[in-house]
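Peer 1: got a sequence here, can you model it:
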Amino acid sequence: MANSRQISLSQLGEKMRQLQYKLNRLTKLREGLNEKVKQGELAVLLSVRCNFALKEIVDEYWYFFLNKDGIKIFKELTLGFVEVYRQLKSEANFQSSQKDEIYVFIESLKHQIQSLIRASLRINALSEKEVDALELGDITPQESETVLTFLASKKKWDWVYKNLA
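Peer 2: Below you'll find the model as predicted:
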């Protein structure tokens, strides 16, 4: 891998340490999210953070997954998140009480799905034909990571401001 990336072994080791750190961070975020879901809470901010943490890993370290297991993982992740995206899109039309939260989820998923598709194409986990067959239409995000993080945290701060008033 060091030869194909044209980096030294020490640089490769550093990249692997960075990847491990980011995977640990993602794991902690996912554990926190799972705990909130078990408690019946809608954890929008944690979901957005998880989506962008995974996106960052996929964008920066996709080349570590150029093996049989990595290809399988990328294909499953991509198809899994596409299914979540579709479910949320259909729910967005029916649930007006959580419309803002669902919008934030959907927009952060668009960022994540685009990264997963790009990486899946790079490592041949999916072909162009398979991506086209997903029929996602336009999944260009309308909001940036910063805006989505703000929108996800806004509800929390609204509660704080109401209590202060």
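Peer 1: can we go C-alpha only for contacts and neighbour counts from here?
Peer 2: OK.
Peer 1: wait, what's in contact with the most centrally placed residue in the chain?
Peer 2: Most central residue of the chain, judged by C-alpha distance to the mean C-alpha position with Cα atoms, centre = their mean, is Asn51 at 2.6 Å. Applying Cα atoms under 8 Å, 6 or more residues apart in numbering, one finds that Asn51 lies in contact with 108-109, 112.
Peer 1: next, format these as CSV and append distance to Ala119 and neighbour count.
Peer 2: Output for the contacts of Asn51, formatted as CSV (distance: Cα to Cα, whole Å; neighbours: other Cα atoms under 10 Å):
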residue, distance to Ala119, neighbour count
Ser108, 17, 26
Leu109, 15, 24
Gln112, 11, 25
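Peer 1: could you also give me the structure for this next sequence, so I can compare it with the first?
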Amino acid sequence: MGTMNAPASTTFSGIKSMAGKNNLRQQQRVSTNIEVTVCNPNGNQLVCHTANLSRAGMLVECDSDHVRDILPGNSPIAPKKTVALDVKFAVPVVSVQSVNIEASCEIIHVRRVSKNRFQLGLQFTGFNGNGHDYVDQYVSRQLLRS
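Peer 2: Got it, this is the predicted structure:
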């Protein structure tokens, strides 16, 4: 039997790190708490907050009432049965100025965090104007700070 090359590990002050371990996610996420307006399939607008943001999507947190409004009939989410939404949010481009972003998304997963808190994984499917560029710039700046 052949052997597999394991990533090199080092120990620093008793903490083991995996030096060669690849990032398994395609897009890195940054922690956020941005107010986002979600437009459900019926056209109703609901205000939620983001938990994280990446170039490919966002994780939105909301309560059970919002989930019922967003997912009429508690539709199950599956890879071939996503729910399309529109979102509006703002990200800062400089410390005193923000830009508004409008995007189309699909809900790709729903996770119950507690009795009345849910997380919705949203994947971007399109942007109005330069929205993707603004998200890309914002995420890049946040990653440089960490």
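Peer 1: care to give me the TM-score?
Peer 2: Once the chains are laid over each other, their TM-score by TM-score structural alignment, normalised by the length of structure 2 reads 0.24; 73 aligned residues with a Cα RMSD of 5.9 Å.
Peer 1: quick check: buried residues in stretch 98-115 of structure 2?
Peer 2: 101-110 (16 or more other Cα atoms under 10 Å).
Peer 1: and of the contacts of Asn51 of structure 1, the nearest to Gln11 of structure 1?
Peer 2: Checking the contacts of Asn51 of structure 1 against Gln11 of structure 1 with Cα to Cα, the nearest one is Gln112 at 26.8 Å.
Peer 1: show me the contacts for the closest one.
Peer 2: 51-52, 54-55.
Peer 1: so which of those residues is the most crowded?
Peer 2: Ranked by the number of neighbours (other Cα atoms under 10 Å), the contacts of Gln112 of structure 1 place Asn51 first, at 23 neighbours.
Peer 1: hmm, back to that, format the contacts of Asn51 of structure 1 as CSV; extra columns: secondary structure.
Peer 2: Shown next, in CSV, are the contacts of Asn51 of structure 1 (DSSP: H, G, I helix; E, B strand; the rest coil):
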residue, secondary structure
Ser108, helix
Leu109, helix
Gln112, helix
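Peer 1: identify, from the contacts of Gln112 of structure 1, the entry nearest to Glu76 of structure 1.
Peer 2: Distances from Glu76 of structure 1 to the contacts of Gln112 of structure 1, taken by Cα to Cα, are shortest for Leu54, at 14.0 Å.
Peer 1: Leu26 is in contact with that closest one, correct?
Peer 2: Yes - with contacts counted by Cα atoms under 8 Å, Leu54 of structure 1 reaches Leu26, the gap being 6.8 Å.
Peer 1: what sits in contact with each of these two?
Peer 2: With Cα under 8 Å, 6+ apart, Leu54 of structure 1 and Leu26 have no common neighbours.
Peer 1: so what secondary structure elements neighbour the top strand by length along structure 2?
Peer 2: Longest strand of structure 2, by residue count under DSSP state E: strand 97-114. Other helices and strands packing on strand 97-114 of structure 2, by 3 or more Cα pairs under 8 Å, 6 or more residues apart in numbering; DSSP states H and E, are strand 83-94, strand 117-127, helix 131-145.
Peer 1: reformat these as a markdown table; add distance to Leu53 of structure 2 and mean neighbour count.
Peer 2: Below are those laid out as a markdown table (distance: least, Cα to Cα, whole Å; neighbours: other Cα atoms under 10 Å):
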| stretch | distance to Leu53 of structure 2 | mean neighbour count |
| --- | --- | --- |
| strand 83-94 | 10 | 17 |
| strand 117-127 | 10 | 19 |
| helix 131-145 | 7 | 15 |
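Peer 1: nearest to Val30 of structure 2, out of these?
Peer 2: Closest among those, using Cα to Cα: helix 131-145, at 6.6 Å.
Peer 1: make TSV out of the buried residues of stretch 98-115 of structure 2 and add distance to Gln142 of structure 2.
Peer 2: Listed next are the buried residues of stretch 98-115 of structure 2 as TSV, based on distance: Cα to Cα, whole Å:
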residue	distance to Gln142 of structure 2
Ile101	17
Glu102	20
Ala103	20
Ser104	23
Cys105	22
Glu106	24
Ile107	24
Ile108	24
His109	25
Val110	25
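Peer 1: quick one: which of those residues is nearest to Lys88 of structure 2?
Peer 2: Lys88 of structure 2 lies nearest to Glu102 out of the buried residues of stretch 98-115 of structure 2, by Cα to Cα, at 4.6 Å.
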